[in-house]
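Colleague: Dropping a prediction and its sequence here:
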Amino acid sequence: MERDLAKTTKYFGITRPTLIKLMREKGLLNDKKLPAYPHRDREYLSIKNGQWWHPDFGMQYSQSTRVQQAGLRWLAEQLGLEMPEIPATPDRRDVA
């Protein structure tokens, strides 16, 4: 499962600008908010390529950073963030 930076900030309980600032300070993001080392960090961060048609300007292209599921713990370690407690899900098979 991939998360964009906005969903990742909700997971850590911080704002998007704060996450971007921390990632840039650690050298994880470049000036375009994309992974600075996409090959090295490919297990944790990825780039999503998007495209859409604009009636006046033709085909438009975009790129955005995605955080992989394994990247959440890695990112917390890199940036010194707290990992939130994940509540235990009750087992449906438990019957009183």
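Modeller: Good, I have the coordinates.

Colleague: Every contact and neighbour count from this point should use C-alpha atoms.
Modeller: Noted.

Colleague: Q51 and G58 touch, don't they?
Modeller: No: using Cα atoms under 8 Å, Q51 makes no contact with G58, being 10.4 Å away.

Colleague: Pasting the second one now:
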Amino acid sequence: MIATRHLIITGRVQGVGYRAWAAHAARDMGLDGWVRNRADGSVEAVISGDAAKVRAFLNACHNGPALARVDEIAISDRAEVPEAGFVTRPTG
């Protein structure tokens, strides 16, 4: 079963390698989607793939890279499936 989720990750998540970490983790898990910094200091991502792998990615996002501090992750379902592959987008 394919799951697609939209994430807004808040805390100390910019300037600590969070986007690069997320992209690497998603690619390692074979997930599709994108990640970007937001002007408000949060990180936004859309992740899609096997539901179990999406859950594993979401669980990993609560920790992120060593210097990150994740305060909250707002998760919502997303009907639109991203293109194949995982990319880092410019700040939006």
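Modeller: Received, thanks. These numbers come from a predicted model, not from an experiment.

Colleague: Give me the TM-score for this pair.
Modeller: For this chain pair, the superposition-based TM-score is 0.33 by TM-score structural alignment, normalised by the length of structure 2; 49 aligned residues with a Cα RMSD of 3.7 Å.

Colleague: distance of the closest residue in space to L79 of structure 1 that isn't next to it in sequence from A70 of structure 1?
Modeller: Distance criterion Cα to Cα, 6 or more residues apart in numbering; nearest residue to L79 of structure 1, sequence neighbours excluded, is L22 at 6.6 Å. L22 of structure 1 sits 19 Å away from A70 of structure 1, taking Cα to Cα, to the nearest Å as the criterion.

Colleague: neighbour count winner among these two?
Modeller: Shown here are L22 of structure 1 and A70; by other Cα atoms under 10 Å, L22 has more neighbours (16 against 13).

Colleague: So for the strand or helix carrying the more buried one, what gets flagged as buried?
Modeller: For L22 of structure 1, the element it lies in under DSSP states H and E is helix 16-25. By neighbour count on 16 or more other Cα atoms under 10 Å, the buried set for helix 16-25 of structure 1 is 19-20, 22-24.

Colleague: In a markdown table: those residues, plus distance to L45 of structure 1.
Modeller: Formatted as a markdown table, the buried residues of helix 16-25 of structure 1 follow (distance: Cα to Cα, whole Å):
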| residue | distance to L45 of structure 1 |
| --- | --- |
| L19 | 14 |
| I20 | 13 |
| L22 | 15 |
| M23 | 11 |
| R24 | 14 |
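
Colleague: from those residues, which is closest to T65 of structure 1?
Modeller: Closest approach between those and T65 of structure 1, by Cα to Cα: I20, at 10.5 Å.

Colleague: Pull out the buried residues from the longest strand seen in structure 2.
Modeller: Taking DSSP state E as the assignment, the strand of structure 2 that covers the most residues is strand 2-12. Applying a neighbour-count criterion of 16+ other Cα under 10 Å, one finds 3-10, 12 buried in strand 2-12 of structure 2.
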